[in-house]
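Student: structure for the following, please:
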Amino acid sequence: MPEVLSQNEVKRMIAAMSNLKHKCIISLLYSAGLRRSELLNLKISDIDSERMQIRIENAKGGKDRYTLLGKNVLEDLRQYYKKWRPQHYLIEGQNGGPYSGKSVVNVVKEAARRAKIQKNVVPHMLRHSFATHLLEDGVNLRQIQLLLGHNSTKTTEVYTHIANTSMKLIRNPLD
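Tutor: Now for the predicted structure:
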């Protein structure tokens, strides 16, 4: 079973980051359901602010897909772009090359530490949280499958086992 964070925990992680680039990293991983490699390969041209989408090219299995771009994330990305002026990759390292995967792990772990989250938080946990929260909010499993880039709904169905949707409908006998 994938481990997930609550929406509150994710928001605390984002709020805990004072570095705008690091805030964008956490926000993109979660709000777009990105894999770490997908984040690292994003180009400036992959952000479609008109359609509020992010294009993921050559993802796992060599597939392309579109995912969500949140309004708040877009605002942060605009501020980030003005400050950092990335040339090729959306999230670049200090010398203009690709940001390292290890640095992404460190950013996520530091955000969790600052947010006082006791779980061992890794970047992929934000992707699991994205899918689970969408399912809990009533988004169709097929739509979540497309956003995540899964070949089969069977892969996406794992989130039905951890979503709180049906549990919320059951009244505890002691309440």
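
Student: for the rest of this, base every contact and every neighbour count on C-alpha atoms.
Tutor: OK.

Student: show me the strands in the protein, by range?
Tutor: For the chain, the strands defined by DSSP state E cover 47-48, 53-56, 65-68.

Student: straight-line length of stretch 107-121, end to end?
Tutor: 10 Å (C-alpha to C-alpha, to the nearest Å).

Student: how about the contacts made by the residue lying closest to Ser6 once chain neighbours are set aside?
Tutor: Computed as C-alpha to C-alpha, 6 or more residues apart in numbering, the closest residue to Ser6 that is not its neighbour in sequence is Ser129, at 7.2 Å. By C-alpha atoms under 8 Å, 6 or more residues apart in numbering, the contact list for Ser129 reads 3-7, 30.

Student: do the same with Arg114
Tutor: Contacts for Arg114 (C-alpha under 8 Å, 6+ apart) come out as 13, 16-17.

Student: Proceed likewise with the subsequent sequence, for comparison:
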Amino acid sequence: HQSITPYIFSDEEIARLISATKSLQPYERLPLRRETLSLAMILLYATGLRRGELLQLKLTDFNSKEGTLLIQNTKFHKSRIVPLSPSVRGEVGHYLTLRSKERLPMDTTSSLILNGYTNRAYSGTGFSGNFSALSRALKIFTRKGKTPRIHDFRHTFAVRVLEGWYQKGVDVQVKLPFLSTYMGHVSINSTYYYLKFIEGIASDPFPVL
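Tutor: Predicted structure coming up:
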């Protein structure tokens, strides 16, 4: 399933990464550089979105009333609605308030994760470059001495959800299809993959689909 071993962030590493965005230098055309990159990492960690899904989000995809994100044009061309926790919903709302005050683009077709230089979304390489620089500064490296990938936020999300269910005594097999749908997996096999990272259930008998 995976050719590269996922890096699972610790909660402490996630907190350090988000906190480190506060030290980033804002520029005249990037007044909300810190806030934008912070929100991007919060969304990745809290929702398990793919990098492309995050960067394709438009303002119209955020439903402030329902507290959801509409994910379109996905890897497998399947749209889905992703509910946000109240705290994450608040983070998005706070960011949009700051963005409005800075008179940055607020039309519904504008990118949520906005690069002020282009008034478009960050490119995948540009966003990954910022993240890698933060990881290096914080000395967060994989076992091979490389910085983690953006996609490792998605892996971490899946593992943390499964860990939470297992620790609460929830029947993981029953809940797994819900996680698969939430993450936009085309096959539940992609979700079963993460079970091997959960201590205590990695050796339990699960069906091979």
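
Student: hang on, the earlier thing: reformat the strands of the first structure as CSV; add distance to Leu141 of the first structure and mean neighbour count.
Tutor: Formatted as CSV, the strands of the first structure follow (distance: least, C-alpha to C-alpha, whole Å; neighbours: other C-alpha atoms under 10 Å):
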stretch, distance to Leu141 of the first structure, mean neighbour count
strand 47-48, 24, 18
strand 53-56, 19, 20
strand 65-68, 14, 18
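
Student: quick one on the thing from earlier: out of the contacts of Arg114 of the first structure, which is most surrounded?
Tutor: Met13 (23 neighbours; other C-alpha atoms under 10 Å).

Student: that one matches what in the second structure?
Tutor: By TM-score structural alignment, Met13 of the first structure lines up with Leu17 in the second structure.

Student: go ahead and confirm its match touches Leu134.
Tutor: Yes - using C-alpha atoms under 8 Å, Leu17 of the second structure is in contact with Leu134, at 6.8 Å.

Student: now Pro86 of the second structure: closest residue in space, sequence neighbours ignored.
Tutor: Nearest to Pro86 of the second structure is Gly67, by C-alpha to C-alpha, 6+ apart, at 7.4 Å.

Student: count the neighbours of Gly48 of the second structure for me.
Tutor: Neighbours of Gly48 of the second structure (other C-alpha under 10 Å): 23.

Student: could you do Phe157 of the second structure as well?
Tutor: Neighbour tally, Phe157 of the second structure, other C-alpha under 10 Å: 20.

Student: name the nearest residue to it, ignoring sequence neighbours.
Tutor: Closest residue to Phe157 of the second structure apart from its sequence neighbours, by C-alpha to C-alpha, 6+ apart: Gly48 at 5.2 Å.

Student: ditto for Gln145 of the first structure
Tutor: Gln145 of the first structure sits nearest to Thr156 (C-alpha to C-alpha, 6+ apart), 5.7 Å away.

Student: give me the number of residues near that neighbour?
Tutor: Counted with other C-alpha under 10 Å, residues neighbouring Thr156 of the first structure total 21.

Student: what's the counterpart of it in the second structure?
Tutor: Alignment note: Thr156 of the first structure maps to Thr191 in the second structure; criterion TM-score structural alignment.
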